[in-house]
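Visitor: What shape does this take:
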Amino acid sequence: MSATTTPQGIHRGQAGSAGPFRSKVPQVTAVFWVVKILTTGMGETTSDYLARVLGPVPAVASAGLLLAVALAAQARARRYVPAVYWTAVVMVSVFGTMAADVAHVALGVPYAVSAAAFALALAVVFGLWRQLEGTLAVESVSGGRREVLYWTAVMATFALGTAVGDLTAATLGWGYLPSGLLFAAMIVVPALAHRLLGASPVLTFWWAYVLTRPLGACFADWAGVDAHRGGLDLGTGPVSLALGVVIVGLVLRLSVDDRRGQERPAPVTA
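Guide: The predicted structure is shown next:
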């Protein structure tokens, strides 16, 4: 048996030969990480844009409804379908941003407190997932309870990452660009930890996964916000649109790749 390692040195766990296996999540490749980071940026700027255009309450309600529809479509899918999966990720990104922002703006919860709360929530989800399923390896997600736990964890990572990014950029006053560069440096650490120190591939995957959120969000904010906030003042709407176009193009590529080989061997998770 051998593990499949991504170009970043982060791999998704071990694969065995227990027969055909239809996973409902994508293989972790370089394109996966690129799309994931872009969705975090799009979620950040789209959330801000919708809150400004529609108002906070209608924006949250609309995002929540679209998220429910996207997750329902993902749940009904019998295997990984790139367009369905990444639509769900985008909506989790948008709604996760709103969840963290509502906690701060509407309820007055400091980002440090909300970040700690979301980190605790994520730890609880991971603990429950591990206890019930015996593994946190994402390639084992093929539906049912594991898929529910997977998406719950994904939502928690987005909310956590949003709070952490806003904590460094706003509360600590480091600004969006310096914060983005910080997280860009930090996301290399799990790859090096796996490659050089033999750290768990599951641990390093989720470690990097959490960091993609503040990384993408900080750079997107930097591009979208005005100069008084240290940004390029391109506007949250145009930034969201540009990111959306790139994401669609990459997802189309993933769809082509997916049609070339749909079945993967079942993972060994012991």
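
Visitor: alpha carbons only for contacts and neighbour counts from here, please
Guide: Noted.

Visitor: Quick check: which element contains His17?
Guide: One correction, residue 17 is Ser, not His. Per DSSP states H and E: Ser17 is located in strand 11-21.

Visitor: By neighbour count, which bits of that strand are buried? Give me those.
Guide: Of the residues in strand 11-21, 11-15, 21 count as buried by neighbour count, 16 or more other Cα atoms under 10 Å.

Visitor: mind listing what the nearest residue to Leu250 once chain neighbours are set aside touches?
Guide: Once flanking residues are discounted, Leu250 sits nearest to Val35: 7.1 Å by Cα to Cα, 6 or more residues apart in numbering. Shown in contact with Val35 (Cα atoms under 8 Å, 6 or more residues apart in numbering): 247, 250-251.

Visitor: Pipe those into TSV and attach neighbour count per row.
Guide: Listed next are these as TSV, based on neighbours: other Cα atoms under 10 Å:
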residue	neighbour count
Ile247	22
Leu250	17
Val251	22
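
Visitor: How much space separates Leu197 from Val138?
Guide: Leu197 sits 21 Å away from Val138, going by Cα to Cα, to the nearest Å.

Visitor: compare with the first, here's sequence two:
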Amino acid sequence: MMRKLPHVTVVFWIIKIVATTLGETGGDLLAQTLKVGYLVSTVIFFAMFLIAVVFQLRSGRFHPAIFWTVIALTSTAGTTLSDYMNPTGGIGYTNGAIILASGLAIVFIVWWRTGQTLDVENLATFKGELLYWIAILFSNSLGTSSGDFLADDLGFGLRQSAFVLSAVMLVLLAAHYYTPINGMVLFWIAFVLTRPLGATVGDALSKPTERGGLNWGTTWTSAALLACLIGLILYQANQLRRRPLDPLPAPVHRRTGAPQAPNGTLITVSS
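Guide: Sure thing, here's the model as predicted:
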């Protein structure tokens, strides 16, 4: 089976941060600058996400353009959903973060009980990949709430929050290389934290100077980030042409060790 998800490398994290930063500014561009509103923007981005994720689930191998489009759309949908829940809906950043963290925990519990592998580089079944995308949607929404909680409720501000989150990411990187902490635990912590990192960087670029930003505006910031994202996707696609990803190992059920079909069902072998 061909791999449908990329290897987790330095390039992966660079593109992830750019995509999630674009999600922050792109969500604000539609909801605030164009005055569409957070509720309508959330519906629009969720519809776009569902279309893109269907293409991803039906694809037979890893396509950088499709994969990163889905990631960016989970970020934009997560941004508008979080902003609709928290300031607009009156839930507040703290409660919003708690709700979304609880939702993400439930997804991981369901994922664990299905027996699908949690190794995101070796997902080989439809069920496993579907759970992967649901977890990413929750994690990017949680990341938006977490970033706002850090910047506003805790009073760190935009730039200081970006520095704090960057420092935490460096700690996670060191933990990956120098501690026995499970790699998938570190991956998902980093995945969640790159979202508020992207959100604070996006706000620091686009917000007015009186709010601690550089006042680039959502339009110009989104355009610059989109150009950067397209360039990185083209680079990754060129690298794939030069060195294709290795095929996946045969999928097995995590708890039973039995082989699985691509749809996630167990394969029984009769004697």
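
Visitor: Drop the TM-score for these two in here.
Guide: The TM-score (TM-score structural alignment, normalised by the length of the first structure) is 0.88; 250 aligned residues with a Cα RMSD of 1.6 Å.

Visitor: coming back round to it: so Leu197 and Val138 of the first structure - more neighbours on which side?
Guide: Val138 (22 against 10; other Cα atoms under 10 Å).

Visitor: Looking for the alignment partner of that one in the second structure.
Guide: When the second structure is aligned by TM-score structural alignment, Val138 of the first structure is paired with Val120.

Visitor: next one: Gly108 of the first structure
Guide: Under the alignment (TM-score structural alignment), Gly108 of the first structure maps onto Gly90 of the second structure.

Visitor: give me the element that match is part of.
Guide: Applying DSSP H and E, one finds Gly90 of the second structure in no helix or strand.

Visitor: quick one on the thing from earlier: may I see the contacts of Val35 of the first structure organised as JSON lines, with distance to Ala159 of the first structure added?
Guide: Compiled in JSON lines, the contacts of Val35 of the first structure are given as follows (distance: Cα to Cα, whole Å):
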{"residue": "Ile247", "distance to Ala159 of the first structure": "21"}
{"residue": "Leu250", "distance to Ala159 of the first structure": "24"}
{"residue": "Val251", "distance to Ala159 of the first structure": "23"}
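
Visitor: among the residues you listed, which are in helices?
Guide: Counted as lying in helices by DSSP state H, out of those, are 247, 250-251.

Visitor: what sits against the aligned residue in the second structure for Ala75 of the first structure?
Guide: Aligned against the second structure by TM-score structural alignment, Ala75 of the first structure finds its counterpart in Leu57. Contact analysis of Leu57 of the second structure by Cα under 8 Å, 6+ apart lists 126, 129-130.

Visitor: Which members of these occur in helices, if any?
Guide: Among the contacts of Leu57 of the second structure, the ones falling in helices (DSSP H) are 126, 129-130.

Visitor: Between those, which sits nearest Val185 of the second structure?
Guide: Glu129 (17.4 Å; Cα to Cα).

Visitor: how about the nearest residue to that closest one, chain neighbours excluded?
Guide: Leu123 (6.3 Å).

Visitor: got it, and Gly237 of the first structure?
Guide: Here the residue nearest Gly237 of the first structure, using Cα to Cα, 6+ apart, is Tyr49, at 5.8 Å.

Visitor: What separation is there between Val105 of the first structure and Trp174 of the first structure?
Guide: Taken as Cα to Cα, the span from Val105 of the first structure to Trp174 of the first structure is 19 Å.

Visitor: Show me which of these two is the more surrounded one.
Guide: Taking neighbours as other Cα under 10 Å, Val105 of the first structure and Trp174 compare with Trp174 leading, 16 against 12.

Visitor: where does the more buried one land in three-state SS?
Guide: Judged by DSSP: H, G, I helix; E, B strand; the rest coil, the three-state class of Trp174 of the first structure is coil.

Visitor: Looking at the second structure, name the residue matched to it.
Guide: Aligned partner of Trp174 of the first structure by TM-score structural alignment: Phe156.

Visitor: now swap in Gly235 of the first structure and tell me
Guide: If you follow Gly235 of the first structure across to the second structure using TM-score structural alignment, you land on Gly217.

Visitor: right, and its match touches Asp203 too?
Guide: No - look at Gly217 of the second structure against Asp203 with Cα atoms under 8 Å: they stay out of range, at 9.1 Å.

Visitor: Pick out whichever of these two has more residues nearby.
Guide: Between Gly217 of the second structure and Asp203, counted using other Cα under 10 Å, the more crowded position is Asp203 (27 against 20).

Visitor: ok, back up a step: just the element for the residue nearest to Glu129 of the second structure, please.
Guide: Per DSSP H and E, there is no helix or strand for Leu123 of the second structure.

Visitor: how about it, what does it touch?
Guide: By Cα under 8 Å, 6+ apart, the contact list for Leu123 of the second structure reads 3, 5, 117, 129, 251.

Visitor: ok, how many other residues are close to the nearest residue in space to the third one that is not next to it in sequence?
Guide: It stands for Thr117 of the second structure. Closest residue to Thr117 of the second structure apart from its sequence neighbours, by Cα to Cα, 6+ apart: Arg254 at 5.5 Å. Neighbour count for Arg254 of the second structure, taken as other Cα under 10 Å: 16.

Visitor: shouldn't Arg254 of the second structure be in contact with Gly115?
Guide: Yes - shown here, Arg254 of the second structure and Gly115 form a contact pair, counting by Cα under 8 Å, at 4.9 Å.

Visitor: Name the SS class of Leu118 of the second structure, please.
Guide: Here Leu118 of the second structure takes the coil state, with states given by three-state DSSP.

Visitor: ok, the residue lying closest to it once chain neighbours are set aside to Tyr84 of the second structure distance?
Guide: Closest residue to Leu118 of the second structure apart from its sequence neighbours, by Cα to Cα, 6+ apart: Met184 at 7.0 Å. Separation of Met184 of the second structure from Tyr84 of the second structure (Cα to Cα) stands at 30 Å.

Visitor: Brilliant, that's me finished.
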